[in-house]
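**Q** Give me a 3D structure for the following:
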Amino acid sequence: MGARPSPTSTTRDTVNRLRLENYLRGVVPSEMPSSWDPDAVAAQAVAARTYAAWDLATPSGATSYDICDTTQCQVYGGYDREAAASNAAIDATAGVILTYNGQPAFTQFSSSSGGRTAADYYGKPYLPAKADAYDGWKRADGTYGNPNHDWSAQFDVASVEKRTGIVYLAKASVITTDGYHVSKIVFIGTGGKQVTVYGDTFRSWFGLKSTYFAITGRPTTTA
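**A** Predicted coordinates:
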C-alpha cells in the first residue's frame, strides 16, 4: 500500500502489510547471514520477533507504519532477501519471544559494541552498560576479526568551528554517560564562547560509527 509521509505530502511511502512471521523472513537474513550456525540464526529470529513485538506494543502514532525497514529499527529486505536456512530458523521458533514482567522485552541488537555496551535509552534494567568480552576477538595473526571493534575517523578543526560557529576553537570538554560513551561535548573558543553538542549529533556530523569515541589532537579533551 502507499501512505503519505505527512498529511500535506504529495509523495507516497511504500508500506508492506503482512503477518509477523512472514515479516521476519525478510528481516533475519538481512541482520545475520543465514549461513551462520543454525542456533545463532534461531537466536536472531527470536530477537527480531521480540523487537517487532515490543515495537507493536509501544506505537508512536507518528507514522503510517508499525516499524521502519532500516537500521533505525530492523533491516527488512522483503521477499528478495529470504533464505531457506533463516526461514527454517523462523519456523522452528515460531511465536517465541523474550519477555520482562509479562511484556515483550526491548531486544535491541547490533553487529558490534566496540567492546562496551551502552545503557539502554529507555532505562531497561536488563540492558546495562558493561564490558563486552566477545567483541574484540582476534585472528591468529593478532589482528581484530571484527572491523567495527577498533576504528578511527579524521576531520579538521575548521569543520568543527564551522559547525559550532566558534571562530577559533581552543578546547573541548567531553562528558560521558558511563565513562565511555559520549553524552555531550562542550566546545570552548578563545574568546570564552561555549557551544554544547550532543554526542549523537557530533557522531552524525562526521559519520562516526558510535558514541564510543575519544577526540585526539587539537583541541584537547578532558573526561
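
**Q** Please count neighbours and contacts with C-alpha atoms only from this point.
**A** Will do.

**Q** following the biggest helix by length in the chain, which helix or strand shows up next?
**A** Scanning the chain for the longest helix, with DSSP state H as the assignment, gives helix 38-57. Per DSSP states H and E, helix 38-57 leads on to helix 84-92 as the next helix or strand towards the C-terminus.

**Q** Tell me the buried residues in that following helix?
**A** Neighbour counts using 16 or more other C-alpha atoms under 10 Å place A85, S86, N87, A88, A89, I90 of helix 84-92 among the buried residues.

**Q** ok, now which ones touch the residue nearest to the last one when sequence neighbours are not counted?
**A** Counting by C-alpha to C-alpha, 6 or more residues apart in numbering, the nearest residue to I90 once its immediate chain neighbours are dropped is A45, at 5.6 Å. Listed by C-alpha atoms under 8 Å, 6 or more residues apart in numbering, the contact set of A45 reads L24, V28, S86, A89, I90, T93.

**Q** what's the helix or strand hosting S30 packed up against?
**A** Element membership for S30 (DSSP H and E) is helix 20-31. Counting contacts by 3 or more C-alpha pairs under 8 Å, 6 or more residues apart in numbering; DSSP states H and E, helix 20-31 is packed against helix 38-57, helix 84-92.

**Q** Second chain to compare with the first, below:
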Amino acid sequence: MTTPYTEAGTVEGAWTQSLYLPGPVPVDHAQRTLTALARTWPVAAFLPGEADEPVGEVVLYRDPSRTYGTPETSACDAAVRRLVTATGWTPAAGRADDGVLVGLGLREGYETGAPEHSPAEVADCLRAASATGWRCRTARLVSARLVDDAVRWYAEDGVLVRAEDRLLPAIEEAALDCAQHRYVVTHLAAQRTYVRHWRASLPG
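**A** Now for the predicted structure:
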C-alpha cells in the first residue's frame, strides 16, 4: 500500500531535551516562559498532561521548517542553558539515544471545531502492532516562533510517542487515522529529524 505521506524538511541530527519544573505550574505560566524563550529560539515542545492540567515537565525538540529553517543543535543546547538559568528548571540526566520521538495531534487538520480523536485510539494502533517497545502519553503540542517581531503561539491536544523505530509504520497509521496533515519524527537511532506531510494537504 502506498503511503499518503511524503518526507520533507529532513535535517541531520536528532535533538531533544526534557526539563522538569520545581513544581507544577499553570499552563499559562509555562506559555509565558516559552514565549519569552521564543524571542531567541524557535520553541517546539510537548507538555505532558491533559488540557488545563498543570505543567510539570517540558519536552523540547526541533521542528524543521521550510520557511524558517531549523536551529543547529548547538543553538538548542544554548537555548536550554538560558532557560535553565532564567527558570531553575532541571534538565533530565542523560538523553535517549535510540528509537524515535513523535508527537501527534488529535484534531483532524487545523480547522477549529474539526473532529477530535482520543489518546486511546493512538495507543490501540500501536498495541495492535506490538505489545512492547513503545510508550504513548497524553500531551499538549505547542510551538512559539518569532514572526514579524511578534511571537506566534500554537497549542493543540495530542500524544507524545516514544517507540522503537520498527514501529514507525504503526505511528504513521495512527497519524492517518487522526487525519494529521503534518508530524515531526525525531529519529534518535538514525540521528536525523524530518517532517511527514500528508500529500493531499500540500499546496499544488
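
**Q** Please work out the TM-score for the two chains.
**A** Once the chains are overlaid, their TM-score stands at 0.27 when taken by TM-score structural alignment, normalised by the length of structure 2; 99 aligned residues with a C-alpha RMSD of 6.0 Å.

**Q** Name the residues of the longest helix anywhere in structure 2 that are buried.
**A** The single longest helix within structure 2, with elements called by DSSP H, is helix 73-87. The neighbour-count check on helix 73-87 of structure 2 (16+ other C-alpha under 10 Å) flags T73, C76, A79, V80, L83, V84 as buried.

**Q** Distance-wise, check E21 of structure 1 relative to L56 of structure 1.
**A** The gap separating E21 of structure 1 from L56 of structure 1 is 14 Å, by C-alpha to C-alpha, to the nearest Å.

**Q** With neighbour numbers in mind, choose between those two.
**A** Comparing E21 of structure 1 with L56 by other C-alpha atoms under 10 Å, the one with more neighbours is E21, at 16 against 13.

**Q** thinking the more buried one is in contact with A92, fair?
**A** No: using C-alpha atoms under 8 Å, E21 of structure 1 is not in contact with A92; the gap is 11.2 Å.

**Q** Please identify which of the helices and strands packed on helix 20-31 of structure 1 is closest to V195 of structure 1.
**A** V195 of structure 1 lies closest to helix 38-57 among those, at 35.0 Å (C-alpha to C-alpha).

**Q** The closest one vs helix 84-92, what angle?
**A** Interaxial angle of helix 38-57 of structure 1 relative to helix 84-92 (axes from the mean of the first three to the mean of the last three C-alpha atoms, to 10 degrees): 60 degrees.

**Q** buried ones in the host helix or strand of Q31 of structure 2?
**A** Counting by DSSP H and E, the element that carries Q31 of structure 2 is helix 27-37. Using 16+ other C-alpha under 10 Å as the burial criterion, the residues of helix 27-37 of structure 2 that qualify are V27, A30, Q31, L34, T35, L37.

**Q** From what I see, the second one and P48 are in contact.
**A** It refers to A30 of structure 2. No: contact status for A30 of structure 2 versus P48: not in contact, 12.0 Å apart, counting by C-alpha under 8 Å.

**Q** Need the overlap of contacts for those two.
**A** Common neighbours of A30 of structure 2 and P48 (criterion: C-alpha under 8 Å, 6+ apart): V55.

**Q** and I171 of structure 2, that one's in a helix?
**A** Yes: under DSSP: H, G, I helix; E, B strand; the rest coil, I171 of structure 2 sits within a helix.

**Q** what's around it, how many residues?
**A** 23.

**Q** Identify the residue nearest it in space, chain neighbours excluded?
**A** Nearest-residue entry for I171 of structure 2: L126, 6.8 Å, with adjacent residues in sequence omitted and distances by C-alpha to C-alpha, 6+ apart.

**Q** residues touching that neighbour, list them.
**A** Applying C-alpha under 8 Å, 6+ apart, we find L126 of structure 2 in contact with W134, L167, A170, I171, A174.

**Q** And for I185 of structure 1?
**A** Contact analysis of I185 of structure 1 by C-alpha under 8 Å, 6+ apart lists A172, S173, V174, I175, T196, V197, Y198, G199.

**Q** my read: V41 of structure 1 touches N87, true?
**A** No: with contacts counted by C-alpha under 8 Å, V41 of structure 1 stays clear of N87, the gap being 9.5 Å.

**Q** Near I175 of structure 1, how many other residues are there?
**A** For I175 of structure 1, using other C-alpha under 10 Å, the count is 19.
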